[in-house]
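A.B. asks: 3D, please:
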Amino acid sequence: MKAKLNTVRLDAWDLRILSELQADGRISKSELAKRVHLSASACSERLRILETSGAIEGYYARLSPSLTGGVIFVMVEVVLDRHRLEDQRHFEAAIQGIPEILDCWAIGGRIDYLLRVAAPSMAAYQEFMEGLLQIGLGIDQYYSLVVTKSVKSNAPIPSSALSER
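C.D. replies: Below you'll find the model as predicted:
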């Protein structure tokens, strides 16, 4: 049975485990236990609870920027034409299946969503956006911000922001 994230109480041990995993997701369980100063069995049990509760959403590989040298990234501010809950749900469900959209955040303020889009070129990005407008997602306006250089990305959540609860 999966525990709900809001029912799991994070303590100092859990925060140490989460910090170590953010730094190295491929760390062995025995090495993780050593780094956080717990027995292997206690550390494994805490890790299991963190995974099943949803505190840890998954593990992934961070690709080298040299692999993505030909890819452009565009931050896209999206304003929907209507702001009913069903319109938001329609938009959010539809973008789940669009692989070019790497991230999507619902935003409070002058825009509704912020997207991070990957494309092989500006022409391909423009074609992608034209197609996105045609499929009926309810986009009223969009603003493109081309990423010219990555200064910092995929940074772990700092320990100071992870609080015991």
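A.B. asks: okay, CA-based contacts and neighbour counts for the rest of this
C.D. replies: Noted.
A.B. asks: What segments of the protein are strands?
C.D. replies: 72-80, 101-106, 113-119, 139-146 (DSSP state E).
A.B. asks: How about R35, nearest residue that isn't a chain neighbour?
C.D. replies: Spatial nearest neighbour of R35, excluding adjacent residues (C-alpha to C-alpha, 6 or more residues apart in numbering): E20 at 7.8 Å.
A.B. asks: need the strands of the chain in JSON lines with distance to K4 and mean neighbour count, can you?
C.D. replies: JSON lines is the format used below for those (distance: least, C-alpha to C-alpha, whole Å; neighbours: other C-alpha atoms under 10 Å):
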{"stretch": "strand 72-80", "distance to K4": "31", "mean neighbour count": "20"}
{"stretch": "strand 101-106", "distance to K4": "22", "mean neighbour count": "14"}
{"stretch": "strand 113-119", "distance to K4": "26", "mean neighbour count": "20"}
{"stretch": "strand 139-146", "distance to K4": "33", "mean neighbour count": "14"}
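A.B. asks: out of those strands, which comes closest to M1?
C.D. replies: Among those, the nearest to M1 by C-alpha to C-alpha is strand 101-106 (28.9 Å).
A.B. asks: The closest one vs strand 72-80, what angle?
C.D. replies: On the basis of axes from the mean of the first three to the mean of the last three C-alpha atoms, to 10 degrees, strand 101-106 is oriented at 30 degrees to strand 72-80.
A.B. asks: next up, for comparison:
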Amino acid sequence: MADSMSNVGPTDSASAGRSAPALDDVGYRILSELRENGRLSMAALAERVGISRANAYSRVEALMDGGVITGFSAIVDHAKAGLSIGAHVFVTVHPQSWPSFRERVLAMPEVEYCAVTTGEHDAMLMIRATDVSGVHDFSTGVIAQLAEVRTVVSVVILDEVVRRPFILPADIPARAPAEQLGMTRWTPSPGAREPLPPR
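C.D. replies: A predicted model of the protein is given here:
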């Protein structure tokens, strides 16, 4: 690895599958520093964390080999890069269609993020477009046309208030337990949804 980590790409699949090293305070401080500036040199990282350069190098290598750090990349302002519109696309998928649905989504360059969810819908896609018509074209002309998909709901994003690269356990404040339940709303599944096949 070079002294600067600016050109480090994602780890390969073999590395990502290895056992992650146990994270101690130094490990978390390394992650915190790299979150603020992923282009820190090893010398600068070592100085900020309070360890030797050799230790910093070996620690980062271990975090990458263990799959804790999966890569380094630039953070881009989407609007300034020409993609001024973002949208969440909520999708309901036909049961037994998940393998092919996943493969199709992985091949879609507009999709920045996709997650399987609980609630009324089965998956949420984050997409980017140059204008609102691009969101419409993707929702009705791409996703809704898939045989695996039952329903599609698109929500245009007006403003992204918070977008962090990742959070760490120390970021989560201690809070007193809620006095009563009922603060979270769980959306029941539609009655018409087919049951999932037995495993």
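A.B. asks: returning to that earlier point: turn the strands of the first structure into CSV, columns for distance to L10 of the first structure.
C.D. replies: Output for the strands of the first structure, formatted as CSV (distance: least, C-alpha to C-alpha, whole Å):
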stretch, distance to L10 of the first structure
strand 72-80, 33
strand 101-106, 25
strand 113-119, 30
strand 139-146, 37
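A.B. asks: Give the aligned equivalent of the residue nearest to R35 of the first structure in the second structure.
C.D. replies: Aligning on TM-score structural alignment places E20 of the first structure opposite E33 in the second structure.
A.B. asks: what about its match, how many residues close to it?
C.D. replies: Other residues near E33 of the second structure number 17, with proximity taken as other C-alpha atoms under 10 Å.
A.B. asks: Was I right to think it contacts A44?
C.D. replies: No: E33 of the second structure is beyond contact range of A44, at 9.8 Å (criterion: C-alpha atoms under 8 Å).
A.B. asks: where along the second structure do the helices fall?
C.D. replies: Secondary structure of the second structure (DSSP state H): helices at 13-16, 25-36, 42-49, 53-65, 98-106, 132-138.
A.B. asks: With distance to V91 of the second structure added, can I get the ones you listed in a markdown table?
C.D. replies: Listed next are the helices of the second structure as a markdown table, based on distance: least, C-alpha to C-alpha, whole Å:
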| stretch | distance to V91 of the second structure |
| --- | --- |
| helix 13-16 | 28 |
| helix 25-36 | 32 |
| helix 42-49 | 42 |
| helix 53-65 | 33 |
| helix 98-106 | 11 |
| helix 132-138 | 12 |
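A.B. asks: closest to I172 of the second structure out of those helices?
C.D. replies: Short answer: helix 25-36, nearest of the helices of the second structure by C-alpha to C-alpha, at 13.4 Å.
A.B. asks: which residue sits closest to the residue most central in space within the first structure, ignoring its sequence neighbours?
C.D. replies: By C-alpha atoms, centre = their mean, the first structure has its centre lying nearest to D103, at 6.2 Å. Spatially, and ignoring its direct neighbours in sequence, D103 of the first structure is nearest to R116 (5.1 Å; C-alpha to C-alpha, 6+ apart).
A.B. asks: That neighbour pairs with which position in the second structure?
C.D. replies: Match for R116 of the first structure (TM-score structural alignment): M126.
A.B. asks: Verify the contact between its match and G86 for me.
C.D. replies: Yes: judged on C-alpha under 8 Å, M126 of the second structure makes contact with G86 at a distance of 7.2 Å.
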